[in-house]
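Trainee: what follows is a predicted structure for the sequence shown.
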Amino acid sequence: MIEIKSEIVSRQTIKPSTPTPSDLKTFKLSLLDQLSPAVHGNMTFFYPSSNTMDSIGDDFSEKSQLLQESISKTLSLFYPLGGRLQDAATIDCNDEGAFFAEAKVNIQLSEFLNQPEFNLMDHFLPTTDTKTMELSNGAMFIVQLTSFTCGGVAISLSLTHKLADVSALLTLLQSWTAVCRGLSDPVTPDLIGEKFLAPRDELSAMSASLNIAAEKFVLRRFVFSASKIAELKAKVDQEFQNEMQSHPSRVEVVLALLWKCAVACKKQKTGSFGPTALFQAVNLRKRMSPPLPETAIGNFIWPFMVLAHEEKDLKLPELVIQMRKSFIEFNNTKANMFRGEAAPLAIMGALKERGEFFRNNREMTVYKCSSWCKFPLYDTDFGWGKPLWHVSINKLVSNTIALADTRSRDGIEALLTLDEEEMALFEQNEELLKYATPNPSIYA
C-alpha cells in the first residue's frame, strides 16, 4: 500500500468573467432538479506530465492559471453555477462564483495509477477537505488541481447534483476545455430550468440538502476487456435473439452478470435468496418527443426497474432479456410522461407508486446502476492531451453499480459499492472472475 502525503497550496474563489444580467438573477430549477439531492458529484481526470523535470513547477503554475481563467469565462456561459442555492428549486445567480484549490502530493502519478487505491482518492477530492468546503461558502462548482512529483496532474471537479446529471457534466466539460484550448466557439448550454417543467410549490418544504446515514460499505473496481465481453455476449446471444430479434449490448451483459453475482453473495451471507430489484438510470433527453437538446443542463434522468422474484429469474439470458424488455417498455410508455401539462402529476404519481412498492416489499434488495458508456469523457483535453484515466467516487450509498468505458473504448470499467461482508464474497466469486479483472493497472 502506498502512502500519500498531500498539502493544499492555495484556495480561491473564481468569479464569472462577465456579471450576470439583472433579469437573470433568479434561476428556477425544473421539477426533476427540485427532486434531486443537493449533494456534490465528483469526477477526477489524471494527466501524465508533458514537461521536463526542470520546468515542472512553472508548468503547474501555467496550468493552474489557465484553468482559473477558463473557469471564469465558462461561468459566464453557465451562470447559475456561479450562484448559490436558495431553496430546493431556486438558484440565486449572485455571481459569488466557483471555488478553486491547488494541492500537491508526494508521489509519482504512475505509483498511484499502477493499482488505484480508492481510500486514497480523498487526497484529490476538494469536497473531502473541511477547510476548502468552509471557504467555498456553498459554491456549486468546486475544482481541485493536484500535482504529482513527476509533473503529472489530477483535476477533480465537484458539481452540484441539483443542476447536473452526467450529460450536463459532459456539456460543461466540453465548453470549459474548449475555452481552455482557446477555441472561439465553445459549446453553449441550454439552461431551460422551469421552462421544461415548473417546480411544485407543495414540495417547497423539501430540504435542499440530503442526510444519508453512513453505511459500512466498500467500493471496488472491476474491468471487463473487449474479449471477455464478447464471451459474455456469446453466452446469451442465441436466446436473446430468439426472443428479441436483436443482439444484447455490452452494458446489458456486464450489468446482468454483476447484478447476478451481487445477489449470489447476498444469499451466501444470509443463507437464503431474497427478491431483488435493479434500477437503471435513463437519459431522457433524446427519448422524449420532441427530444431535448443534448446540451440541456439539469437532471433529465429517470430510472426503470427490473425485478427478479425468484432465483430462476437470475439466469443470465433471462436477466438480459428482461432488462431489454423493461427498457423498451419504459421508452414506449414512460419517457414521454415528462412532457406537457400532465407531466407534474404523472411524475408525482410515479414517485408515490415507487414509495408504495418499497413499503410493500421491504425485504427486496435494491441495486442502482448508472452507465456513462459512450460518453466521450476520455476526450477531456484542457490543452495538454487526453487523460490516462477518469473516475467518479461514490461515498454516499451502497449497492450501486457505475459503468464507464475503458480508455480503449471497447472494454467496460465497473465501480461497485457493497456491504463489506458481501464485497469480500463478491471478490472471490468464480463466475465473476471468469470475465472480470479486479482493479488492474491503468497502464495494463
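Mentor: Sure thing, it's come through.
Trainee: all contacts plus neighbour counts: C-alpha atoms, from now on.
Mentor: OK.
Trainee: I'd assumed Asn394 was in a strand, is it?
Mentor: No: assignment of Asn394 by DSSP: H, G, I helix; E, B strand; the rest coil gives coil, placing it outside any strand.
Trainee: tell me which residues touch it, please.
Mentor: Asn394 sits next to Gly41, Leu219, Thr417 when contact means Cα atoms under 8 Å, 6 or more residues apart in numbering.
Trainee: where does the first one land in three-state SS?
Mentor: The assignment at Gly41 comes out as strand when based on three-state DSSP.
Trainee: now do the contacts for it.
Mentor: Under the criterion of Cα under 8 Å, 6+ apart, the neighbours of Gly41 are Ser158, Leu159, Thr160, His161, Ser392, Asn394.
Trainee: try this one side by side with the last:
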Amino acid sequence: MEVEIISTQCIKPSCTTPNHPNTYNLSILDQFMPSIYIPMVLFYSFAQSSQANIDSTITQQRLKQLKESLSQVLTHFYPFAGRVKDKFTIDCNDEGVHYTEAKVSCTLAEFFNQPNFSSLIHKLVPNQPIMELATEGYTAMVQVNCFACGGMVIGTLISHMIADGAGASFFLNSWGSNSNFSHQDAFDQFPNFDTPFPQNNNNYACPHDTNVMNLCGQFLNEGRVAMRRFLFDAEAISRLRAQGSSLTVQNPTRVEVVTSLLCKCTAKVFNANFGLERPTLITHAVNMRRRASPMFPKSCMGNFAWLALALIMSSKDNKVIMELLPDLVVKLREAVSSINSDFVKGFEGDEGYAKYCEVSKELIEKASSFAATTTSGVNYVHFTSWCNFGLYDVDYGWGKPIWVSCVADSVDDSMFFNAVILMDTPSGNGIECWVYLNEDEMAILQQDKELLAFSTLDPNPQQLKD
C-alpha cells in the first residue's frame, strides 16, 4: 500500500471566537496527562454515497467540505487551533490545525484483505511521533486519505493536554455535524473550556511522588510490543454477562464483563511468561463526567479521567489464583464505584489542587503496597474504554463510518505497552479490544482457549457481525 501526500497546510478558524482568551490555562488534570497525541481513525466507504461510480468531482467536493467545516468548527474549539506553549498553557494564536491530504493506491477492500493491515494504519495518520509533543507543537493534526475506490479515511491526532478520549470524540462529532449541515452552525452543544478544576500556574506543581503518570511506568515490562484485536459480538457478550453476574452485581455491563475476562486471561499470560505466581495490578480509566452530580455535560473539554485500581490475587498463602468471572466483575465494580460524586467534587474549586495531590499520592502508595505483597513482583495492565463515545455517529455528510480504529503500529508505540483499549462495534452492541502486550506474552494470549471461546481474533472490519 502506497500513501502519497498530496498537500499539507494549516486550517485556521474561519473567524475569531468573540472574547476567547489568548492563553488557555491547563487544569491540574490536563498537566499530569502524558504529553502524547490521542490517535483516532475513521473509515468511510464510498458505497454509502448514492453515486454508483467513482467520481473525482465528488471527492474534491468532499475534501472542500471537510476543510471549510473544520475552519468553521475551530472558531469554537479555539485551543485546537493553537500551539503548546509550555506544560501549563496553550497559546491560542489561531495558527490552525496541521492538515494533510493523501492519496492511497489501493481500495478499502484491498486494504482490509491484507493479513497485516492493522500494522499499516499508522500511515493513515499524520507523520508525527505520538509520544512527542514538544513546546510549540500542534494541539491537533488531521490526515484525510482518499482511497482508489472513493472511500475516505480520516486520521486525527489530538493532544491529550487539551482533551481526553471523550473530548476528542466530541470534537469529531461537532466537526461532522457542521459539515453535514451544509456549513451552517449545527452545534447541539457548544464546547465548554471553563474547567471546574483548578487551572495550573507556576505555583501548581505537584511533587514527583504525586504524579500519577509515574504509576504506570514503574510496572511495565520490557520487550517489543505486539498488538492483536479481539472482537466480542453481541451473542458472546450476552453469554459473558450471564456468567459474570452474581448477587452483588446482578446486571454487569458489557465493558465490565469483557474487561474482567481480559483481566483473567492476561493474568494467566503474565504468570506463564514469568513462570511465577504474581499478582496482576489493574488500572481502568474512568470518565468523571458521568460520576459528577449533576453530571458534567459531554461538551466539557479538557481531561476528566481518573484511574480505578484493583489487584487480582488471593489472600490464601499469598498466591495468585484464577478468580471466577463474577468475583472479578465485583472487584472492578468496587474499584470504579470509588470514583463517585464526592470524589469528583473534591477536585473542584480552590481546594482542588491540594485534594489532587493527596489522592494522587494515595493511589501511588496503594499500588506500591500491592507490589510489596509478594517477593516475586507484580504484573500490570491498563484498560481504557472508548465505548459510548459516539465515534460511529461522526457523519460528515456521506454516511457514518464503517469502522473506527486506534493505531496498531507507529513511530513510537510504547504508549500502548501493557494496554487494552475497548471500542464499540458499528452497531454498538459488541466490543472490539485492541490489546498491546510483549510479543512473547501475546503469543500465549492469542491461543488462550477461554478467551477465544468468546472472541474472534483479528476480524476483517468489512465482515464485522455484532
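Mentor: Thanks, I have the structure now. On a predicted model such as this, the values are computed, not experimentally measured, just so you know.
Trainee: rewinding a little: pipe the contacts of Gly41 of the first structure into TSV and attach distance to Ser289 of the first structure per row.
Mentor: Rendered in TSV, the data for those read as follows (distance: Cα to Cα, whole Å):
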residue	distance to Ser289 of the first structure
Ser158	32
Leu159	28
Thr160	27
His161	25
Ser392	31
Asn394	32
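Trainee: closest one of the residues you listed to Lys228 of the first structure?
Mentor: Checking the contacts of Gly41 of the first structure against Lys228 of the first structure by Cα to Cα gives Ser392 as the nearest, at 23.7 Å.
Trainee: re the thing from before, ok, the contacts of Gly41 of the first structure vs Ser49 of the first structure, which is closest?
Mentor: Taking these together and measuring to Ser49 of the first structure by Cα to Cα, the closest member is Ser392, at 21.6 Å.
Trainee: once you drop chain neighbours, what's closest to the closest one?
Mentor: Take Ser392 of the first structure and drop its neighbours on the chain: the residue closest to it by Cα to Cα, 6 or more residues apart in numbering is Met43, 4.5 Å away.
Trainee: contacting residues for the one you found?
Mentor: Contacts for Met43 of the first structure (Cα under 8 Å, 6+ apart) come out as Ser156, Leu157, Ser158, His390, Val391, Ser392, Ile393.
Trainee: return the residue of the second structure aligned against the fourth one.
Mentor: Looking back up the chat, that one is His390 of the first structure. Under the alignment defined by TM-score structural alignment, His390 of the first structure is paired with Val404 of the second structure.
Trainee: would you mind finding the match for Val258 of the second structure in the first structure?
Mentor: With the correspondence set by TM-score structural alignment, Val258 of the second structure lines up against Val254 in the first structure.
Trainee: since we're on that match, how many residues are nearby?
Mentor: Per other Cα atoms under 10 Å, the neighbour tally for Val254 of the first structure reads 25.
Trainee: check which helix or strand it maps to.
Mentor: Val254 of the first structure belongs to helix 250-270 when elements are defined using DSSP states H and E.
Trainee: list the contacts for the most centrally placed residue in the second structure?
Mentor: By Cα atoms, centre = their mean, the mean C-alpha position of the second structure lies nearest to Gly165, the distance being 4.8 Å. Residues counted as contacts of Gly165 of the second structure (Cα under 8 Å, 6+ apart) are Ile38, Trp386, Phe389.
Trainee: count the residues that sit near the closest residue to the match of His390 of the first structure other than its chain neighbours.
Mentor: Spatially, and ignoring its direct neighbours in sequence, Val404 of the second structure is nearest to Leu42 (4.7 Å; Cα to Cα, 6+ apart). Around Leu42 of the second structure there are 22 other residues, counting by other Cα under 10 Å.
Trainee: how about Leu42 of the second structure, secondary structure?
Mentor: The three-state label for Leu42 of the second structure, taken from three-state DSSP, comes out as strand.
Trainee: ok, back up a step: give me the element the residue nearest to the match of Val258 of the second structure when sequence neighbours are not counted is part of.
Mentor: Excluding its sequence neighbours, the residue lying closest to Val254 of the first structure (Cα to Cα, 6+ apart) is Ile229, at 7.1 Å. Element membership for Ile229 of the first structure (DSSP H and E) is helix 226-244.
Trainee: who are the packing partners of that helix?
Mentor: Secondary-structure packing of helix 226-244 of the first structure (3 or more Cα pairs under 8 Å, 6 or more residues apart in numbering; DSSP states H and E): helix 250-270, helix 316-329.
Trainee: now stretch 119-126 of the second structure: buried residues?
Mentor: Ile121, His122, Lys123, Leu124, Val125, Pro126 (16 or more other Cα atoms under 10 Å).
Trainee: let me have these in a markdown table, adding distance to Phe232 of the second structure as columns.
Mentor: Output for those, formatted as a markdown table (distance: Cα to Cα, whole Å):
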| residue | distance to Phe232 of the second structure |
| --- | --- |
| Ile121 | 21 |
| His122 | 24 |
| Lys123 | 27 |
| Leu124 | 26 |
| Val125 | 26 |
| Pro126 | 30 |
